[in-house]
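In: I'll drop the sequence and a predicted model, then ask my questions.
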Amino acid sequence: MPGRLIKRTWNNIFRTTNDKDDGTTAKDSNQGNQPLFSCIEDNVQTIKNQLGNSTDIVFRRLKIGPKEKYEICIIYTDNLIDTMALQELIVALLNNISEEDLNTVNLASNNLTDVLIEKVVTVGEAVEVEDFNTLITNVLSAQAAILIENQSQAITVSIPGFEKRSIEEPQSATLIKGPRDGFIESIGTNASLLRRRIRSANLWMESKEIGRITKTKVVVAYIKGIANEDVVKEVHERLDRINIDAILESGYIEELIQDETFTPFPTIFNTERPDAVAGKLLEGRVAILVDGSPFVMVVPSLVIEFFQASEDYYMRADISTLLRLLRFFCFFLALIAPSLYIAVLTYHQEMLPTTLLIGLAAQREGVPFPAFMEALMMEVAFEILREAGVRMPRAVGQAMSIVGALVLGQAAVQAGLVSPAMVIVVSLTAIANFCFPSINLATTVRILRFGMMSLAAVFGLVGIMFGLILLCIHLSTLRSFGVPYTTPAAPFILQDQKDVFFRVPWWGMFSRPRLISQTNIIREQNNPTSKPEPQKSEST
């Protein structure tokens, strides 16, 4: 495809620079991967030199064991660890070492670290490290390191305790009925929210670090036996191919692993809702959690998912179906309403009733611009107001956007720049744009709307039909991790139509999507094709 060709060409142009950076990074990594010394002072000095004597790195020396026989140094990053857990660790090191434990220590075999891990360190997850690179990375990842005199090995204990935002309702995906918790910036908390909903040993979470400088933790979550193994393998391969110095948010990874770059449609689903991710994992999808981001990515992603809200599965099937059909109607309304207005007024006036046509002509009598320029000015003005409302402080942003739209629209009509009908069309389009559960789809419609307006201004209704045909062709060429983007409409899968335009009751959704989960597609085991009947009470 043209997008993939451009992306490949871009990578080839900058391949020399990337290779040079890789060589430099590898060299620096080898320098920092030297083994630990047996002398605490040498280790401490080396760590200080590599960290630039940073003031937030704390070095605390202690003497432990009977008669204070062994000297140790605890290293940690201030404000990243739990101070209470650190105190418990220090107390354990000072009081929990007996003569019997020390009698098992043979300094020649370097097994004092094993004794401390097995019998003394009781808080956090303790591991043994032997090189500076791993030691420094762990210290900067909310772990405390224990250096021991005459030992060329160290112990790192995970006791994270940094400040984090409390769990609250997501701002980007609000519901009337459903759970109110949402993901936060802590990857550990986000993983626990998924574990809370899926208490199964088959929920596997595999972590890795991405980013040569930031070393951001990324977790790949999926349900073993339901998720497609080929998709899981592809996710790991794409993540392993990422060679970048920093990952600060999930958007970095999304842009680096998506199938198609040059498309307005999102091919990776993002959400702040744990219940939505849990539901997609149960369908066989793979979730990607990124430390520092409250948005979790889910692949493979289908275009139909962006019309589905979590609330659809918490209400009755008939109500959910009506709401979903309303979203589809709002999609076409937000996409082509201004275009239809432009095309009809410019080329197809005969389609309007005479009374309505006379009224519109009277409104436009003093307007100096054609319909396309009217719509373009109003759409651009509304986009400016929308962006200003988002960037301004929350206390005044909403009031600013509402008042600005009212004042601007009324003033434009009174000044004779636009007609009242155009203000109604643009306002209705803007309201319909807010009906989508996904902000990514709303952004896509905002982009495509300008293209449809241009086609309508040049070719009329023929241009609108041509734009819709191009849109369908483009959607049919997209894929998300090997799965066609328009599944199950194209390719058409009859069994999966139960959750597309309509949602059947839960007793009818007995199978998972065919192209997503290919190994375990049955949800309900007991007579899944029949509606459950209520039991009749016996008459007394």
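Out: Looks like it arrived, so ask away. Residues are numbered from 1 along each chain as shown.
In: C-alpha from now on. contacts and neighbour counts both.
Out: Noted.
In: where along the stretch 1-150 of the chain do the strands fall?
Out: Along the stretch 1-150 of the chain, the segments classed as strands by DSSP state E, counting those that start in this stretch run 57-64, 70-77, 125-129, 143-148.
In: wait, which of the ones you listed is closest to residue 240?
Out: The closest of the strands of the stretch 1-150 of the chain to residue 240 is strand 125-129. By CA to CA, the value is 23.6 Å.
In: Tell me which stretches of the stretch 1-150 of the chain form helices.
Out: Using DSSP state H, counting those that start in this stretch, the helices assigned to the stretch 1-150 of the chain run over residues 2-13, 15-32, 40-50, 83-95, 99-103, 112-115, 132-139.
In: winner for burial among these?
Out: helix 132-139 (a mean of 20; mean count of other CA atoms under 10 Å).
In: Against which helices or strands is it packed?
Out: In this structure, helix 132-139 packs against helix 15-32, strand 70-77, strand 143-148, strand 154-158, with contacts taken as 3 or more CA pairs under 8 Å, 6 or more residues apart in numbering; DSSP states H and E.
In: Just put these in JSON lines and tack on distance to residue 110.
Out: Formatted as JSON lines, the helices and strands packed on helix 132-139 follow (distance: least, CA to CA, whole Å):
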{"stretch": "helix 15-32", "distance to residue 110": "22"}
{"stretch": "strand 70-77", "distance to residue 110": "13"}
{"stretch": "strand 143-148", "distance to residue 110": "10"}
{"stretch": "strand 154-158", "distance to residue 110": "10"}
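In: okay, pairing it with this:
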Amino acid sequence: MHRQQFPNRSSANDNQLPPEYANIPIDPVVENNLIRLKRDMGGSDDLIMRQIHNTGINTAAAAVVYIDGLSNAMAINQYIFDVLDYSLPRFGEDMETLDAGALAKKLLNGMGPIRTISDLGLLYKKLLSGEAIILLRGHKYAYSADIREWKGRDVTESTNQTSVRGPRESFTETLRTNTSLVRRKIKDPRLWLETVTIGQLTQTDVTIMYINGLAKPAVLQMVRDRLSKIQIDGILDSGYIEEQIEDGKWSLFPTVFNTELPDNVAGQLLEGKIAILVEGTPNVLIAPTQLVTFFQSTEDYYQRFFYASLLRVLRFGSVFISLFFPSLYIAITTFHRDMLPASLLISLAAQREGVPFPAFFEAMIMEITFEILREAGLRMPRAIGQAVSVVGTLVIGQAAVEAGIVSAAMVIVVSITAISTFTVPAYSMSIPIRVLRFVFMGVAASFGLFGIIMGFFVLMLHLCALRSFGEPFMAPLAPYKQTDMQDALFRLPRWLAFKRPDTSLEANSSRIRKS
């Protein structure tokens, strides 16, 4: 595992430590350190401090400090205390004669790396991260043992990104578990990790993962720079990071992709992209990203290519239905009735007889009602949420038609539109589509088809202007690149897809190694 601080990050990491503790040295008297720790942490019950007296005097020869629930108490008893009991000087001997290096080697045989701590700020950082702290009398340094262990959610199937065929495992809230899930899929020493701590109070570990030689150095450095500029009290989810590093901060469209599937992350890394993993969240960020990525499912690569291509075209068609279907209905029934066949026009007119609202207000009433039901279904307990959303939609729709508030055709339009939204694999992309649907409904009610066409042109100009870490958001469509179209709107068979996308280094753009 390649763990290092970002270049030029030493000062930034020091600033992340509590300022009142930075550069405060470790006291050679063990009891003074214990008193300071207990006072600073308010005598918290989960702060465990165990002293060792074996020098024949009252002062402690050593002490082990850890947080109950974050450190492995059994391993501390088995490895640390047993080693200290046999390694500390006997009665009458001076603690300063103790060889700390030899002691560290003995401890290392049963645990992870032993790190030297020179100030109180770093001590708190290690202690609150779950490491055990070893204090020795007469020594101006403390030592931390990476013996973390806390309860976490098991690796289970994702409930947000489901697939019929493919791996069932998903990320958890434990950072090291998530990195191991990716390493199990990419067994190459060029898969590098770099970790930095962000958050003045939460001290959250954030890891970037990339394949050396595939990721573009300019993009990688841009990710490092944007992470290093984050100054915030706490990071509780990857969304905190995403909002501060993405391009187009005022755009509705996300320019950073997120997923909780390890196979999705592995596939993106193989294309030269960079993954950002955050401690405490199962959602992993991918940068850079393109618009077409949000409409691609991992299941596309586990099915035969023609079936995957058909499903991908179906998704793009569903997006257009979700975005434009209500606005087209409003524009045609309000301004362009001559475009409809006479029989259909008569049927729609008969349905709208007695409806007091124009088509625009009809659509707004039904769309807002459906959004309320959707949100209620998400927030309610799972046992009743789905039933309430489905039953509520059917009952309210039928009651609205019978009451003459909306027409039956409008209920059909809104239902098809809502169902089409769920075909988008990435939930973060369905949100801007739902918001823009209301915008297009407004321009359709004001200007008809002309307003829809002009709105579509403005939308395309905005998407073409977006960048994701310096890469075009609309690539490979704009700018158009023929080699990258092999996995954009369609998926070519694997024996023809021999080139990586433009997001990878040109020197390693081939997927196939020549013998």
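Out: Yes, it's here. Since this is a predicted model, take the numbers as computed values, not measurements.
In: And the TM-score, once the two are fitted together?
Out: Scored against TM-score structural alignment, normalised by the length of the second structure, the superposed chains reach a TM-score of 0.93; 500 aligned residues with a CA RMSD of 2.2 Å.
In: closest to residue 76 of the first structure out of the helices of the stretch 1-150 of the first structure?
Out: Short answer: helix 132-139, nearest of the helices of the stretch 1-150 of the first structure by CA to CA, at 5.6 Å.
In: which bit of the second structure covers the closest one?
Out: With TM-score structural alignment applied, helix 132-139 of the first structure matches the range 120-127 in the second structure.
In: Mind reading off the mean deviation between that stretch and the first structure?
Out: The superposed stretch 120-127 of the second structure is, by mean CA distance after the TM-score superposition for the first structure, a mean 0.8 Å from where its aligned residues fall in the first structure.
In: re earlier: select, out of the helices and strands packed on helix 132-139 of the first structure, the one closest to residue 169 of the first structure.
Out: Here strand 154-158 is closest among these (CA to CA), at 28.9 Å.
In: which part of the second structure lines up with the closest one?
Out: Using TM-score structural alignment, strand 154-158 of the first structure pairs with 142-146 in the second structure.
In: do stretch 419-439 of the first structure as well
Out: The aligned range for stretch 419-439 of the first structure is 407-427, by TM-score structural alignment.
In: That stretch: how far from the chain's middle?
Out: Its chain's C-alpha centre and that of stretch 407-427 of the second structure lie 27 Å apart, by CA atoms, centre = their mean, to the nearest Å.
In: List the buried residues for that stretch?
Out: For stretch 407-427 of the second structure, the neighbour count (16 or more other CA atoms under 10 Å) marks 407-408, 410-411, 413-418, 420-421, 423-427 as buried.
In: Could you give the number of residues near residue 155 of the first structure?
Out: 23 (other CA atoms under 10 Å).
In: got the end-to-end distance for stretch 157-177 of the second structure?
Out: 15 Å (CA to CA, to the nearest Å).
In: Report the aligned residue range of the first structure for it.
Out: Going by TM-score structural alignment: stretch 157-177 of the second structure matches residues 169-189.
In: what residues does that stretch touch?
Out: 164-168, 190, 193, 217, 271-275, 289-296, 310-311, 314-315, 437-439 (CA atoms under 8 Å, 6 or more residues apart in numbering).
In: switch the cut-off to 6 Å
Out: For stretch 169-189 of the first structure, the surrounding residues in contact (CA atoms under 6 Å, 6 or more residues apart in numbering) are 167, 168, 190, 272, 273, 291, 292, 293, 294.
In: Give the aligned equivalent of the fourth one in the second structure.
Out: Taking TM-score structural alignment, residue 272 of the first structure has residue 260 as its aligned residue in the second structure.
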